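Engineer: 3D model of this:
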Amino acid sequence: MQTVIRLLNSKARWLVLTGAGVSAESGVPTYRNQRGEWQRKPPVTHQEFTGNHQARQRFWARNLVGWRFMSSARPNGAHSALASLEKAGAVSCLVTQNVDGLHQRAGSQKVIDLHGRVDSVSCLSCKLRLPRAPLQTWLEANNPDFAKLAGAIAPDGDADVDNLDHSSMQVPDCENCGGVLKPDAVFFGDSVPAQRVADAEQQMKDADGLVVVGSSLVAFSGYRFCLWASKQGKPIVIINDGKTRGDELATAKVAGLCGDVLQGWLQGNL
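Structural biologist: Sure thing, here's the model as predicted:
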């Protein structure tokens, strides 16, 4: 850990990429285990959600249950350390694969939500955007049986309540045009918006190096940051409790709790 912290303190401005491991200490579970293997039921894909009413029923049943936890989750020491490192000038920008908004709640200002957020929803037809929280009252009032359920929480605000009949689930529609409402998150099977990718790539060009925190980098949307940094000849530091797709490109890697390593980095900047 000390070797990694010395490397981190040797560069002025790092781009930080975070994954589900950063929020794990807030009680939000990760998608994969330490070997990078998937460890939960498959989420509803973009294609299923947009093309199938039954898939939307399944999604909103899971989301109704999961939202209660996601809305009450609190930033942990890793989030707080990254916000402080930004204020100290050590972090030039933070790109997160997470959709929970905990970095902003911890005080980070320059954040690119690579995969979007689950705390707002948009109409796929008229593009009306609404906060997610008020929908909970409607969902619970119109689905009292589902509102009583509890399930294992997932990283994207879902809960694993799949072994149920979802055919009676009432799905919210757009209050403006009656269109399909979808959380402002990139679902599996969809692509990160091109402008968001371009903004993130520019931040990588402007930074002195890349720090990956709590991501297995299995998804290409995260792994490409390592490819960019490597091509630019910039150091790559990986902080993750388990193997990652980018290990062979890493300048240095340390396993352990994200918060502990980040707090150690922060101490060198105080």
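Engineer: CA atoms for contacts and neighbours, from now on please.
Structural biologist: Fine.
Engineer: which parts of this protein are strands?
Structural biologist: For the chain, applying DSSP state E gives strands covering 14-18, 91-96, 111-113, 116-123, 129-131, 152-153, 159-160, 181-185, 209-213, 236-239, 252-254.
Engineer: count the residues that sit near the closest residue to Gln34 other than its chain neighbours.
Structural biologist: In space, and not counting its chain neighbours, Gln34 is closest to Gly242: 4.2 Å by C-alpha to C-alpha, 6 or more residues apart in numbering. Neighbourhood size, Gly242 [other C-alpha atoms under 10 Å]: 16.
Engineer: list the residues that contact Gly242.
Structural biologist: Asn33, Gln34, Arg35, Gly36, Ser216, Ala255 (C-alpha atoms under 8 Å, 6 or more residues apart in numbering).
Engineer: looking at those, which is nearest Thr3?
Structural biologist: Ala255 (12.4 Å; C-alpha to C-alpha).
Engineer: hmm, the closest one is touching Asp247, no?
Structural biologist: No: using C-alpha atoms under 8 Å, Ala255 is not in contact with Asp247, being 11.6 Å away.
Engineer: redo the strands of the chain as JSON lines? Include mean neighbour count and distance to Gln203.
Structural biologist: As requested, these are arranged in JSON lines below (neighbours: other C-alpha atoms under 10 Å; distance: least, C-alpha to C-alpha, whole Å):
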{"stretch": "strand 14-18", "mean neighbour count": "27", "distance to Gln203": "7"}
{"stretch": "strand 91-96", "mean neighbour count": "24", "distance to Gln203": "7"}
{"stretch": "strand 111-113", "mean neighbour count": "19", "distance to Gln203": "10"}
{"stretch": "strand 116-123", "mean neighbour count": "21", "distance to Gln203": "17"}
{"stretch": "strand 129-131", "mean neighbour count": "16", "distance to Gln203": "27"}
{"stretch": "strand 152-153", "mean neighbour count": "18", "distance to Gln203": "32"}
{"stretch": "strand 159-160", "mean neighbour count": "23", "distance to Gln203": "34"}
{"stretch": "strand 181-185", "mean neighbour count": "23", "distance to Gln203": "21"}
{"stretch": "strand 209-213", "mean neighbour count": "26", "distance to Gln203": "10"}
{"stretch": "strand 236-239", "mean neighbour count": "27", "distance to Gln203": "15"}
{"stretch": "strand 252-254", "mean neighbour count": "19", "distance to Gln203": "21"}
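Engineer: ok, which of the ones you listed comes nearest Asn52?
Structural biologist: strand 181-185 (12.7 Å).
Engineer: can you name every helix or strand that the closest one contacts?
Structural biologist: Using 3 or more C-alpha pairs under 8 Å, 6 or more residues apart in numbering; DSSP states H and E, the elements in contact with strand 181-185 are strand 116-123.
Engineer: report the angle between the strand it packs on and strand 91-96.
Structural biologist: 60 degrees (axes from the mean of the first three to the mean of the last three C-alpha atoms, to 10 degrees).
Engineer: here is a second sequence; please produce its structure as well for comparison:
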Amino acid sequence: MLDRSEPGATMPPAVSRAVELLAGRRVTVLTGAGISTDSGIPDYRGPDSPPRAPMTYQQFVGDPDRRRHYWARNHVGWRHVHETRPNPGHLAVRRMEDLGGVNGVITQNVDTLHEVAGSRNVIDLHGRYDRVICLTCGRRISRDHLAERLDALNPGFADDVPDAEIAPDADAVIEATAHFRVADCEHCGGILKPEIVYFGENVPKARVEKAFAMLDDADGLLVAGSSLTVMSGLRFVRRAHKTDRPIVIVNRGSTRGDDLATVKIDRGCSPTLTTMAEALATRRTRPGSPATG
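Structural biologist: Model prediction:
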């Protein structure tokens, strides 16, 4: 079922099979870091990604030095994510939603780019980079507000850092953070944490149940840009397979869900999803199609 061809004048066979499969169906779209790489946000597990060791929840809450280092790096990295824009892959998903072929998006990304692209029904499975939560009192603030506080505590810090490697969770890899001052909760003095699900932390149960309900209301599942390495994404593929819903996976490289896929496409998300959206739009405008009667 693999198709490793690059975009060209002729639709690759696996893409054509996917279009045939999705035509006339409403699907849930599950996305991972691979859909955002064309916006300049690297992924953790792509074929060309360097080895990464993201901070765990236990490290963040249990070690003040690690927490300070994280916030210093995040103070640089979040600005990069804040400036990114949706790419053709995000826009293609939105277009399929506009055509009535997508009932919603479950994203493992924290970059909010589906929302920026105009998708209306998005579940941020792993949270969002632009919100911060107090682990003691539960109050939430915007990352913009925290940036103002961190700028006041660390004048010129972000401006003094040379070009830094950016990670998918809005982190940045930099050195010399020992002098960085961390901001605590303004209301209770508790630990502030990005409203992101860290490694070693569970996705909130209510959010998972909402995502399952979205999938159960769909006729199929389209996975885009996820290696499905972690169970938080793979469980939706397993659910779709168990309930006999067709599964299309678009991802460069293998995934843990390949054996369950109805169609697997080994290509980049931007060209593949754009081609699929255009083909589905063409079908809907043909005489006799459901869109035209």
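Engineer: work out the TM-score between the chains.
Structural biologist: Laid over one another, the chains give 0.94 as their TM-score (TM-score structural alignment, normalised by the length of structure 1), with 265 aligned residues with a C-alpha RMSD of 1.5 Å.
Engineer: ok so, going back, would you reformat the strands of structure 1 as JSON lines and include distance to Asn142 of structure 1?
Structural biologist: Formatted as JSON lines, the strands of structure 1 follow (distance: least, C-alpha to C-alpha, whole Å):
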{"stretch": "strand 14-18", "distance to Asn142 of structure 1": "36"}
{"stretch": "strand 91-96", "distance to Asn142 of structure 1": "34"}
{"stretch": "strand 111-113", "distance to Asn142 of structure 1": "31"}
{"stretch": "strand 116-123", "distance to Asn142 of structure 1": "18"}
{"stretch": "strand 129-131", "distance to Asn142 of structure 1": "18"}
{"stretch": "strand 152-153", "distance to Asn142 of structure 1": "22"}
{"stretch": "strand 159-160", "distance to Asn142 of structure 1": "18"}
{"stretch": "strand 181-185", "distance to Asn142 of structure 1": "16"}
{"stretch": "strand 209-213", "distance to Asn142 of structure 1": "40"}
{"stretch": "strand 236-239", "distance to Asn142 of structure 1": "44"}
{"stretch": "strand 252-254", "distance to Asn142 of structure 1": "48"}
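Engineer: sorry, back to before: can you find the partner of the residue nearest to Gln34 of structure 1 in structure 2?
Structural biologist: When structure 2 is aligned by TM-score structural alignment, the residue opposite Gly242 of structure 1 is Gly253.
Engineer: ok, Asp151 of structure 2 to Phe212 of structure 2 distance?
Structural biologist: 40 Å (C-alpha to C-alpha, to the nearest Å).
Engineer: now do Gly104 of structure 2
Structural biologist: 11 Å.
Engineer: all helices for the stretch 51-200 of structure 1, in order.
Structural biologist: Ranges of helices in the stretch 51-200 of structure 1, per DSSP state H, counting those that start in this stretch, are 53-70, 77-87, 102-106, 133-142, 144-147, 194-206.
Engineer: what's the match for Val16 of structure 1 in structure 2?
Structural biologist: Using TM-score structural alignment, Val16 of structure 1 pairs with Val29 in structure 2.
Engineer: who's in contact with its match?
Structural biologist: Contacts of Val29 of structure 2 (C-alpha under 8 Å, 6+ apart): Val93, Val102, Gly104, Val105, Ile106, Thr107, Leu221, Leu222, Val223, Ala224.
Engineer: quick check: the last one touching Thr37?
Structural biologist: Looking back up the chat, that one is Ala224 of structure 2. No: using C-alpha under 8 Å, Ala224 of structure 2 is not in contact with Thr37, being 11.7 Å away.
Engineer: so what sits against both of the two?
Structural biologist: In contact with both Ala224 of structure 2 and Thr37: no residue, using C-alpha under 8 Å, 6+ apart.
Engineer: any idea how far the equivalent of Leu113 of structure 2 over in structure 1 lies from Arg32 of structure 1?
Structural biologist: Matched to structure 1 by TM-score structural alignment, Leu113 of structure 2 sits across from Leu102. Note on Leu102 of structure 1: its distance to Arg32 of structure 1, by C-alpha to C-alpha, is 20 Å.
Engineer: so these two - more neighbours on which side?
Structural biologist: Leu102 (20 against 17).
Engineer: thinking Gly268 of structure 2 is in contact with Thr274, fair?
Structural biologist: No: here Gly268 of structure 2 does not reach Thr274: they are 10.3 Å apart, not a contact under C-alpha under 8 Å.
Engineer: looking at these two, which is more packed in?
Structural biologist: More crowded of Gly268 of structure 2 and Thr274, by other C-alpha under 10 Å: Gly268, with 22 against 19.
Engineer: show me the contacts for that one.
Structural biologist: Contacts of Gly268 of structure 2 by C-alpha under 8 Å, 6+ apart are Gly34, Ile35, Gly225, Val250, Asn251, Arg252.
Engineer: same thing with Val261 of structure 1?
Structural biologist: So Val261 of structure 1 contacts Met1, Ile5, Ile239 (C-alpha under 8 Å, 6+ apart).
Engineer: same check for the residues you listed, but in structure 2.
Structural biologist: Contacts conserved in structure 2 for these, counting by both residues aligned by TM-score structural alignment, their matches' C-alpha atoms under 8 Å: Met1, Ile239.
Engineer: closest to Ser125 of structure 1 out of the contacts of Val261 of structure 1?
Structural biologist: The nearest one, if we look at those relative to Ser125 of structure 1 and count by C-alpha to C-alpha, is Ile239, at 40.7 Å.
Engineer: contacting residues for the residue positioned nearest the centre of structure 2?
Structural biologist: With distances taken as C-alpha atoms, centre = their mean, Asn109 lies nearest the centre of structure 2, 2.1 Å away. Taking C-alpha under 8 Å, 6+ apart, we find Asn109 of structure 2 in contact with Thr31, Gly32, Ala33, Asp124, Leu125, His126, Gly127, Arg128, Pro168, Asp169.
Engineer: about what we covered before: dump the contacts of Val29 of structure 2 into a markdown table; add distance to His69 of structure 2 as well.
Structural biologist: Listed next are the contacts of Val29 of structure 2 as a markdown table, based on distance: C-alpha to C-alpha, whole Å:
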| residue | distance to His69 of structure 2 |
| --- | --- |
| Val93 | 36 |
| Val102 | 40 |
| Gly104 | 36 |
| Val105 | 33 |
| Ile106 | 30 |
| Thr107 | 27 |
| Leu221 | 39 |
| Leu222 | 37 |
| Val223 | 34 |
| Ala224 | 32 |
